[in-house]
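>>> would you be able to build a 3D model of this:
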Amino acid sequence: MSPVHRPALSRPRLAVALLATVTLLTGCSSTPDPAVRVAPSASAAVTATPDAPHTPDAPDIPASPAEVAVASLGISSPLMELGLNPDGTVEVPPAEKGMTAGWYTGGAVPGEVGAAVIIGHNDTRFGRAVFHDLKKITKGADITVTDASGDAAHFTVTGTESVGKNAFPTEKVYGPAQDRALRLITCDGGFDAQGHPVNNLIVYATLT
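Below you'll find the model as predicted:
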């Protein structure tokens, strides 16, 4: 188990903050990988839905993301929603759905202010997975996230980082963001004695 991080992720417009601490897993194999603990903002508590009722006094609720694509790498995947497991760990796409990425509902909706996070496997026991080639992405590449209403948001890659899972930059990835940020996360590097990848690959992007 990696060190516990409890950054303050409150945002100025949030009325309340979650008191629970959750564990984020970025799994890339059929068994759980070491975890990084994050304290999410209260915006994580509600998953946006395109059919939510609207009243004049209530803000518009953005549609949930439905698909992610990286045209330069030939990546195109529907997005499943990733919430929390009963033990507080964040869900990852099941191994049998390795070619499907997932949006972590504890972050921002892609295209909204804040850090949106999309997690995908590199490989599973069934073979190569959706983010197998993510390590080839380059600065300036386009990442397109299409929501359930069919609207597309384009993000430009600003950089990548491969970090040890025991030194995951929690605040940098999940902390407050003033811009409309996107992070793609998968596994990277060699393997430990239990067969778990030792690194995470993080792709940073901002709304174009």
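>>> when you work out contacts or count neighbours from here on, use the C-alpha atoms and nothing else.
Will do.
>>> Gly189 in helix, strand or coil?
Recorded secondary structure, Gly189: strand (DSSP: H, G, I helix; E, B strand; the rest coil).
>>> look up how far Glu91 lies from the nearest residue to Ala177 once chain neighbours are set aside.
Among residues not flanking Ala177 along the chain, Gly114 sits closest, at 4.6 Å (C-alpha to C-alpha, 6 or more residues apart in numbering). Separation of Gly114 from Glu91 (C-alpha to C-alpha, to the nearest Å): 21 Å.
>>> please generate a structure for the following sequence too, so the two can be compared:
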Amino acid sequence: MSLTSPTFRRALLPALVCLALAGCTSGEADTPSAAQRGEGGSSATRISPSASQGTEHREGGGPGTGGAAAQPVQVGIPSIGVNSAVMRLGLNEDGTVEVPPADKGMTVGWYTGNPAPGEPGAAVLIGHNDTRFGKAVFHDLRKIAKGADIAIRNDRGAELHFRVTGTETVSKKAFPTEKVYGATHERALRLITCDGSFDAQGHPVDNLIVYATRD
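This next block holds a predicted model:
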């Protein structure tokens, strides 16, 4: 059964569990492959594709577009000095959301199970705070202010601008999965990284979420 089939999504909906972004600290696993599997963080990134999208979404296409949606290739946040290429992230075999490998800590990832930035729905970008290599792309994300500009360039050369509407720090044990990944009629953007104090293994116990909407 296809991961994109409506039947599969409905079957998974009751199994929704909270997301906790893994692999954000210098204490993560020693190999990029382990980081991609969600190992070495405090817990894996696990969501249901059905609940995360809420509506039918075909990778590479957007509702009402009649064709392939433009894909993000670059993200810039001038107020905190972020200027990064964008890599594609999907789901691991165990249902956890991929994160960028540790050796690409300065690269932002776009979760392709949700819409592309600028399409109706919630586009989700994931980045590390720190890795074993040092500070990562979203290290200063906690400094972002309401009203800050987030610019995303797509593969068609267009530059889309999003305005920050708010931020939220949440426990990884109580991640608001539906709020972040769920269906919305807005052209919304979510940025996610690790935050907060550290557990006994040296991993952050919280996630920082930035909410933004299209200008």
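>>> on that earlier part again, the aligned partner of the residue nearest to Ala177 of structure 1 in structure 2 - how many residues pack around it?
Using TM-score structural alignment, the equivalent of Gly114 of structure 1 in structure 2 is Gly121. Neighbour count of Gly121 of structure 2, defined by other C-alpha atoms under 10 Å: 25.
>>> Gly121 of structure 2 touches Arg187, doesn't it?
Yes: Gly121 of structure 2 is in contact with Arg187 according to C-alpha atoms under 8 Å; the separation is 5.3 Å.
>>> now do the helices in structure 2.
With helices called from DSSP state H, structure 2 shows them at 6-12, 32-36, 49-53, 177-181.
>>> got those as CSV, with distance to Phe133 of structure 2 columns?
Listed next are those as CSV, based on distance: least, C-alpha to C-alpha, whole Å:
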stretch, distance to Phe133 of structure 2
helix 6-12, 36
helix 32-36, 12
helix 49-53, 31
helix 177-181, 28
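>>> dump the ones you listed into JSON lines; add mean neighbour count as well.
Compiled in JSON lines, the helices of structure 2 are given as follows (neighbours: other C-alpha atoms under 10 Å):
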{"stretch": "helix 6-12", "mean neighbour count": "15"}
{"stretch": "helix 32-36", "mean neighbour count": "19"}
{"stretch": "helix 49-53", "mean neighbour count": "23"}
{"stretch": "helix 177-181", "mean neighbour count": "19"}
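>>> out of those, the one nearest Glu159 of structure 2 is which?
Minimum separation from Glu159 of structure 2 across those (C-alpha to C-alpha) falls at helix 177-181, 23.0 Å.
>>> which bit of structure 1 covers that closest one?
The aligned range for helix 177-181 of structure 2 is 170-174, by TM-score structural alignment.
>>> with structure 2 overlaid, how far apart is that stretch on average?
Its matched residues in structure 2 lie on average 1.1 Å from stretch 170-174 of structure 1 after superposition (mean C-alpha distance after the TM-score superposition for structure 1).
>>> can you give me how far that stretch is from the chain middle?
11 Å (C-alpha atoms, centre = their mean, to the nearest Å).
>>> what of stretch 164-183 of structure 1?
10 Å.
>>> how long is that stretch end to end?
From the first residue to the last, stretch 164-183 of structure 1 extends over 17 Å; the measure is C-alpha to C-alpha.
>>> what's the answer for stretch 61-74 of structure 2, then?
Using C-alpha to C-alpha, the end-to-end distance of stretch 61-74 of structure 2 comes to 19 Å.
>>> which residues touch the residue nearest to Ala177 of structure 1?
Residues near Gly114 of structure 1 by C-alpha atoms under 8 Å, 6 or more residues apart in numbering: 107-108, 176-181.
>>> residue in structure 2 matching Asp142 of structure 1?
When structure 2 is aligned by TM-score structural alignment, Asp142 of structure 1 is paired with Asp149.
>>> thought Arg163 was touching its match, still the case?
Yes: counting by C-alpha under 8 Å, Asp149 of structure 2 touches Arg163, with 5.0 Å between them.
>>> can you find the partner of Ala85 of structure 2 in structure 1?
In structure 1, the residue matched to Ala85 of structure 2 (TM-score structural alignment) is Pro78.
>>> contact partners for that match?
Under the criterion of C-alpha under 8 Å, 6+ apart, the contact list for Pro78 of structure 1 reads 66-68, 100-101.
>>> which contacts among those does structure 2 share?
Among the contacts of Pro78 of structure 1, the contacts conserved in structure 2 (both residues aligned by TM-score structural alignment, their matches' C-alpha atoms under 8 Å) are 66-68, 100-101.
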